[in-house]
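Predicted model and sequence follow; I will ask about them next.
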Amino acid sequence: MSQSTQPRSPVSGKHVRRAVAHCLDVLEGIPAAQWHDRAGDLEWTRRETLDHLADDLLTYALRFGLARPMGVPRVPLRVSRERPEGPANVIFTDHDAGPQGLLTTVEACGGLLAAAVDTAPPTALAPHVFGASDPEGFAAMGVVETLVHTHDIARGSDRDREPPQDLSERALARLFPDVPVLGTPWATLLWATGRIETPDRPRRTDWRWYGAPLDRGAARDALGTAEDVTG
């Protein structure tokens, strides 16, 4: 089916919190020894991928802590890596805290993003590598990052399961206006982010989302104007 012509359901901090709650529920049972295994098809370990997710949620939230979010390209925190092939983050969870510490960090960072997007002026814009976006756009980015990286981490374990379909549906409508929904919204989101192939569509090797506010008609105008992202 294609995306509905009915009015689009918005994305808010409530949906970020629901995505994070799904993440915690899925990942809490993974044994400690398995957190050093590779996360799906990524080059990162499960631990590194969850740290990356927490870092994304936090840095998205920080953009709306500024009185003038568009005044600087990014909050100038020091970026580092724990190993050369690992993610470049501004935060890392204490290794001594174990898997529960990782989940606590993600929950805290997700809560900050939820609060930030719900309290920021709806028309505020903040910079992103794919172009400026509004609080709803960053909420949708948080949902997508959380759902797909939870899937990456859970792959190869007995914990992998589908998130609520409405979260994927909202995120697709907000960030992937060019992608028709075929099958379920969750399967479509996995395809849109290069995770799977389907009988009707080969796996994407290059993909991106479109965070420009949809009510300004900017998302479709921006198609193809920014570099693609992989992984």
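Nice, thanks for sending it over. This one's a predicted model, so the numbers in the text were calculated from it and none came from an experiment.

contacts and neighbour counts: CA atoms only from here.
Fine.

outside of the longest helix along the chain, which residues touch it?
With DSSP state H setting the assignment, residue counts place helix 98-119 as the longest helix in the chain. Residues from elsewhere that reach helix 98-119 (C-alpha atoms under 8 Å, 6 or more residues apart in numbering): 12-14, 16-17, 20-21, 24, 28, 32, 35, 47, 50-51, 53-55, 57-58, 60-62, 64-65, 93-95, 135-136, 138-139, 142.

7 Å instead, please
The contact list for helix 98-119, computed with C-alpha atoms under 7 Å, 6 or more residues apart in numbering, reads 12-14, 16-17, 20, 24, 32, 50-51, 54, 57-58, 60-61, 64, 93, 135-136, 139.

what's the spacing between the residue positioned nearest the centre of the chain and residue 30?
With distances taken as C-alpha atoms, centre = their mean, the residue of the chain nearest its centroid is residue 145 (1.5 Å). Between residue 145 and residue 30 the distance, using C-alpha to C-alpha, to the nearest Å, works out to 19 Å.

Name the nearest residue to the residue nearest to the centre of the chain, ignoring sequence neighbours.
Take residue 145 and drop its neighbours on the chain: the residue closest to it by C-alpha to C-alpha, 6 or more residues apart in numbering is residue 53, 6.6 Å away.

Does that neighbour lie in a helix or a strand, and which?
With secondary structure defined by DSSP states H and E, residue 53 is part of helix 46-63.

From residue 14, how far off is residue 120?
Applying C-alpha to C-alpha to residue 120 and residue 14 gives a distance of 14 Å.

now the helices for the protein?
13-27, 46-63, 98-119, 135-154, 165-175, 185-192, 218-221.

Can you give me the neighbour number for the nearest residue to residue 214 once chain neighbours are set aside?
Take residue 214 and drop its neighbours on the chain: the residue closest to it by C-alpha to C-alpha, 6+ apart is residue 174, 7.3 Å away. A count of nearby residues for residue 174, using other C-alpha atoms under 10 Å, gives 25.

Next: residue 206.
Look at residue 206: counted by other C-alpha under 10 Å, it has 13 neighbours.

Equivalent analysis for the one 4 residues further on, please.
One way to gauge burial is a neighbour count; for residue 210, by other C-alpha under 10 Å, it gives 26.

cool, residue 151 as well?
Residue 151 has 23 nearby residues by other C-alpha under 10 Å.

show me the contacts for it.
Contacts of residue 151 by C-alpha under 7 Å, 6+ apart are residue 160.

now it: how far from residue 64?
On the measure of C-alpha to C-alpha, residue 151 and residue 64 end up 28 Å apart.

and if you look at residue 76?
From residue 76 to residue 64 the distance is 14 Å (C-alpha to C-alpha).

The two: which is more packed in?
Set residue 76 next to residue 64 and count neighbours by other C-alpha under 10 Å: residue 64 wins out with 24 against 8.

ok, second structure coming up, stack it against the first:
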Amino acid sequence: MLSTGGNEVDEAVASAVALLRPAVDRNWAEVKAGPVDWSCRKTAEHIVIDLVIYASRLAGRTESAYVPLNISLDSTYSGAPTDDKDINEGILEVITATGALLTAAIRTAPRDARAFHPAPYRSANREGFAAMGIAEVLLHAHDMADGLGLLPYEPPAHLAEFVLTRIFPSVRPGPDHWQTLLWAAGRADLPGRARPTRWHWTNNLVLDTERLRLEGVTPAAAADLSAGGTGGFDWIEGGPFEGTRDAAGMVAKAYQAGVHRPEFGLYVLVRREDDRAVGGMGFHGAPDEDGKAEVGYDLAEQARGNGYATEALRALAGWALARDDVRSLFATVEPHNTPSQAVITRVGFTPVSEEGEVGEDGLRAYELRG
């Protein structure tokens, strides 16, 4: 069963606090935090701010970029400690407390909960917020440890893997998940790879229709689906169908090879009325040099005959053909599969060859141009 990330947030916070505690007697306000342009004190404050904002957005299902919060670590109030050790111990307690807030928001959020996050698709689900919180804690604890002379630091590898497989879907995994995450965030070198100079999280894309949500499948969910799991979705009886599991396997292989383009991967079709998954739809890969991309889909048998495939394909085709890098969509259908032929015809696909003619693979080809 896929984790939603609450336990991992707790573990990441505990790991970071244990790392930093040996340096609580230092003046964190006067020590630069490794590669960032902040002091260790300012970096710790940044961790706290992100944990609070992520928790509040997810708990409140915030849809706006504007969150009227003003958060700071205040050591000027009456009776505040003046000793560096007491101040820094208090900071670690605040990091622990705000980490617990994010964990609580993750554990109580329903599966379909989403809230605002800017990059790149304007929202994230509970796993996305967990991954972002873990990344903020681990990466900035590493920055502080760098400045305080506490390196090397090796957090549990599965925490870095959680982050990579949720919000770095285009990054080819390496044998060391932590070093790969440090590289992806511009903090370390990896043999044979140029260090990135710009980077951001990539939460999964979701496309809405009247009755459905097309939810982009992360590498973590794809691996689970291809191995016989649910991918974190609540499927109707008979789902996921064989084609969805095969497509998930394609996504998992592309991710391992470092060629996965998440927006041109697999989407699970989820009914909005009851949050039940009914099928899968997506691309066989990114568009080629001519701007052509191939699409495929299937539904669980109990979901067929309701127009779900037509509704979802219209949305996916409209999204794809509105892009500059897609000029046409391509699909192949078995000659005897008249329901599938009806779906793509309703969406506007037309036969590539003469009526009744099939290719060498025994399939009929259809195309939809932008």
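Alright, I've got the coordinates. Here the structure is a predicted model, which is why all the values come from computation and not from measurement.

thinking again about what came up before, tilt between the longest helix of the first structure and helix 135-154?
Orientation of helix 98-119 of the first structure against helix 135-154 (axes from the mean of the first three to the mean of the last three C-alpha atoms, to 10 degrees) gives an angle of 160 degrees.

Measure the mean distance from helix 98-119 of the first structure to the second structure post-superposition.
With mean C-alpha distance after the TM-score superposition for the first structure, helix 98-119 of the first structure departs from the second structure by a mean of 0.5 Å once superposed.

Could you tell me where that helix falls in the second structure?
Helix 98-119 of the first structure corresponds to residues 87-108 of the second structure when matched by TM-score structural alignment.

In that stretch, which residues are buried?
87-92, 94-103, 105-106 (16 or more other C-alpha atoms under 10 Å).

just stretch 109-126 of the second structure next, same as before
109, 111, 113, 114, 115, 116, 117, 122, 123, 124, 125, 126.

residues touching residue 64 of the first structure, list them.
Residue 64 of the first structure touches 116, 120, counting by C-alpha under 7 Å, 6+ apart.

now swap in residue 249 of the second structure and tell me
By C-alpha under 7 Å, 6+ apart, residue 249 of the second structure lies in contact with 222, 223, 226.

Just give me the match in the first structure for it.
By TM-score structural alignment, residue 249 of the second structure lines up with nothing in the first structure.

Give me the distance between residue 249 of the second structure and residue 332 of the second structure.
19 Å.

Derive a ChimeraX selection command for the buried subset of the contacts of helix 98-119 of the first structure.
In ChimeraX, this line selects whichever of those come out buried by 16+ other C-alpha under 10 Å:
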select :12,13,16,17,20,24,50,51,54,57,58,60,61,64,93,135,136,139
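
got the buried residues for stretch 188-197 of the first structure?
For stretch 188-197 of the first structure, by 16+ other C-alpha under 10 Å, it's 188, 189, 190, 191, 192, 193, 194, 195.

Just the closest of those to residue 217 of the first structure, please.
Nearest to residue 217 of the first structure among these, counting by C-alpha to C-alpha, is residue 192 at 20.9 Å.

That closest one maps to what in the second structure?
Match for residue 192 of the first structure (TM-score structural alignment): residue 184.

tell me the contacts of that match?
Applying C-alpha under 7 Å, 6+ apart, the residues near residue 184 of the second structure are residue 196.

Check which residues of whichever strand or helix holds residue 316 of the second structure are buried.
Element membership of residue 316 of the second structure, judged by DSSP H and E, is helix 308-321. Within helix 308-321 of the second structure, the residues that count as buried by 16+ other C-alpha under 10 Å are 308, 309, 310, 311, 312, 313, 314, 315, 316, 317, 320, 321.

which strands and helices sit next to that helix?
In terms of contacts (3 or more C-alpha pairs under 7 Å, 6 or more residues apart in numbering; DSSP states H and E), helix 308-321 of the second structure is packed against helix 338-347.

how about a cut-off of 8 Å?
The contact analysis (3 or more C-alpha pairs under 8 Å, 6 or more residues apart in numbering; DSSP states H and E) places helix 308-321 of the second structure against strand 206-208, strand 212-216, strand 277-283, strand 292-299, strand 328-333, helix 338-347.

mind giving me CSV with these and columns for distance to residue 198 of the second structure and mean neighbour count?
What follows is those, written out as CSV (distance: least, C-alpha to C-alpha, whole Å; neighbours: other C-alpha atoms under 10 Å):
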stretch, distance to residue 198 of the second structure, mean neighbour count
strand 206-208, 24, 17
strand 212-216, 23, 23
strand 277-283, 27, 27
strand 292-299, 28, 21
strand 328-333, 31, 20
helix 338-347, 38, 16
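
Out of these, flag the one nearest residue 155 of the second structure.
That would be strand 212-216 among these, by C-alpha to C-alpha, at 28.5 Å.

List the buried residues for whatever helix or strand comes next after that closest one?
Later in the chain than strand 212-216 of the second structure, the nearest helix or strand by DSSP H and E is helix 219-226. By 16+ other C-alpha under 10 Å, the buried positions in helix 219-226 of the second structure come out as 219, 220, 221, 222, 223, 224, 225, 226.

The third one and residue 245 of the second structure, how far apart?
Per C-alpha to C-alpha, residue 221 of the second structure is found 11 Å from residue 245 of the second structure.

one step back: from the buried residues of stretch 109-126 of the second structure, which land in strands?
The members of those that map onto strands under DSSP state E are 114, 115, 124, 125.

so how far is residue 317 of the second structure from residue 201 of the second structure?
Distance from residue 201 of the second structure to residue 317 of the second structure, by C-alpha to C-alpha: 25 Å.

hang on, residue 365 of the second structure in a strand?
Yes: the assignment for residue 365 of the second structure by DSSP: H, G, I helix; E, B strand; the rest coil puts it in a strand.

you'd agree it is up against residue 333?
Yes: between residue 365 of the second structure and residue 333 there is a contact under C-alpha atoms under 8 Å: 6.6 Å.
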